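In: Below: sequence and its predicted model.
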Amino acid sequence: MELIVMVLAPLPLGYFIRQRIVAYLVYVGLHSFVFTFQTMTLTKAWVGGDTSGFAKDPDSVDWPYALVNLVIYGVGLGLVALGHRLAERRRRRASAPVDLAV
């Protein structure tokens, strides 16, 4: 779920929301909701006996899960920045005067 949101949401957020900080905050809020829901779903499955999301040992630290989620989060923030940069470039080019005499 988190990967789907990372692919679909951050680039349009950065592109269509003029203030970069607002686009970041919207993405952080959306990502936080999806991350919490995804973790809750995996925890419920783990309590039911499914060990595909987490290790069997409850005392072990799941570094792969943490690292993958951190990478997804970072790439999403980068896509927000890329969307904002693309929109800024388009706005600068569209507002430049056109010389029709050339």
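Out: Arrived safely.

In: Every contact and neighbour count from this point should use C-alpha atoms.
Out: OK.

In: what about Thr39, neighbour count?
Out: 13 (other Cα atoms under 10 Å).

In: Which residue lies nearest the spatial centre of this protein?
Out: Centroid check for the chain by Cα atoms, centre = their mean gives Gly76 as the closest residue, at 3.1 Å.

In: Leaving out sequence neighbours, find the closest residue to that one.
Out: Nearest residue to Gly76, sequence neighbours excluded (Cα to Cα, 6 or more residues apart in numbering): Met6, at 5.2 Å.

In: how deep is the one you found tucked in, by neighbour count?
Out: By other Cα under 10 Å, 21 other residues sit near Met6.

In: What's the separation between it and Ala81?
Out: To Ala81, Met6 is 13 Å away according to Cα to Cα, to the nearest Å.

In: second one coming, line it up with the first:
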Amino acid sequence: MAHEALFAPGTSWSYGNTNYLLAGLLIEKVTGRPLAEQITHRIIQRIGLRHTSFPGAGDERIREAHSQGYFAAKPGAPLEKITEMDLSWGWVAGQVGPRR
């Protein structure tokens, strides 16, 4: 409540990870188990995703053949290779990725 709203309720939309984060916390509270374990067991393994994982913090390596990803900080800036990166910053909102 310390920040002013970006727009009046119902007049626009802005992306945020809040609902994903709350869902992750709720899953952990209800199951009493870590989110990574629940996603791996209940989704990744159950539907047979053989090349997908919920990597742990600091796990940046992709073990199998994969494409390369690049990012430019601003238009015209040199491309930076970002293929292998720690996805844990996104937790439930973006930590699932190629098998690491």
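Out: Looks like it arrived, so ask away. If you're wondering where the values come from, they're calculated on a predicted model, not measured in any experiment.

In: How close are the two chains, by TM-score?
Out: TM-score of the superposed chains, computed with TM-score structural alignment, normalised by the length of structure 2, equals 0.27; 51 aligned residues with a Cα RMSD of 5.0 Å.

In: Give the buried residues for the helix or strand containing the residue nearest to Gly76 of structure 1.
Out: If you go by DSSP states H and E, Met6 of structure 1 is part of helix 2-8. Buried residues in helix 2-8 of structure 1, counted by 16 or more other Cα atoms under 10 Å: 2, 5-6.

In: Next, report how far it is displaced from the centre of its chain.
Out: On the basis of Cα atoms, centre = their mean, to the nearest Å, helix 2-8 of structure 1 sits 6 Å off its chain's mean C-alpha point.

In: Now do it: everything it contacts.
Out: The contact list for helix 2-8 of structure 1, computed with Cα atoms under 8 Å, 6 or more residues apart in numbering, reads 31, 34-35, 38, 72-73, 75-76.

In: and Ile72 of structure 1, how far is that from Ala66 of structure 1?
Out: Using Cα to Cα, Ile72 of structure 1 is found at 10 Å from Ala66 of structure 1.

In: Arg92 of structure 1 now?
Out: For Arg92 of structure 1, the distance to Ala66 of structure 1 - Cα to Cα - is 39 Å.

In: picking that back up, which residue of Ile72 and Ala66 of structure 1 possesses the greater neighbour count?
Out: Ile72 (18 against 11).

In: Can you tell me the element the more buried one falls in?
Out: In the assignment (DSSP H and E), Ile72 of structure 1 maps to helix 63-95.

In: same question, Phe35 of structure 1
Out: Since the elements are taken from DSSP H and E, Phe35 of structure 1 ends up inside helix 20-47.

In: in that helix, what's buried?
Out: Those would be 20, 23-24, 26-28, 30-31, 34-35, 42-43, 46, for helix 20-47 of structure 1 by 16+ other Cα under 10 Å.

In: What helices and strands are in contact with it?
Out: Judged by 3 or more Cα pairs under 8 Å, 6 or more residues apart in numbering; DSSP states H and E, helix 20-47 of structure 1 is in contact with helix 2-8, helix 10-16, helix 63-95.
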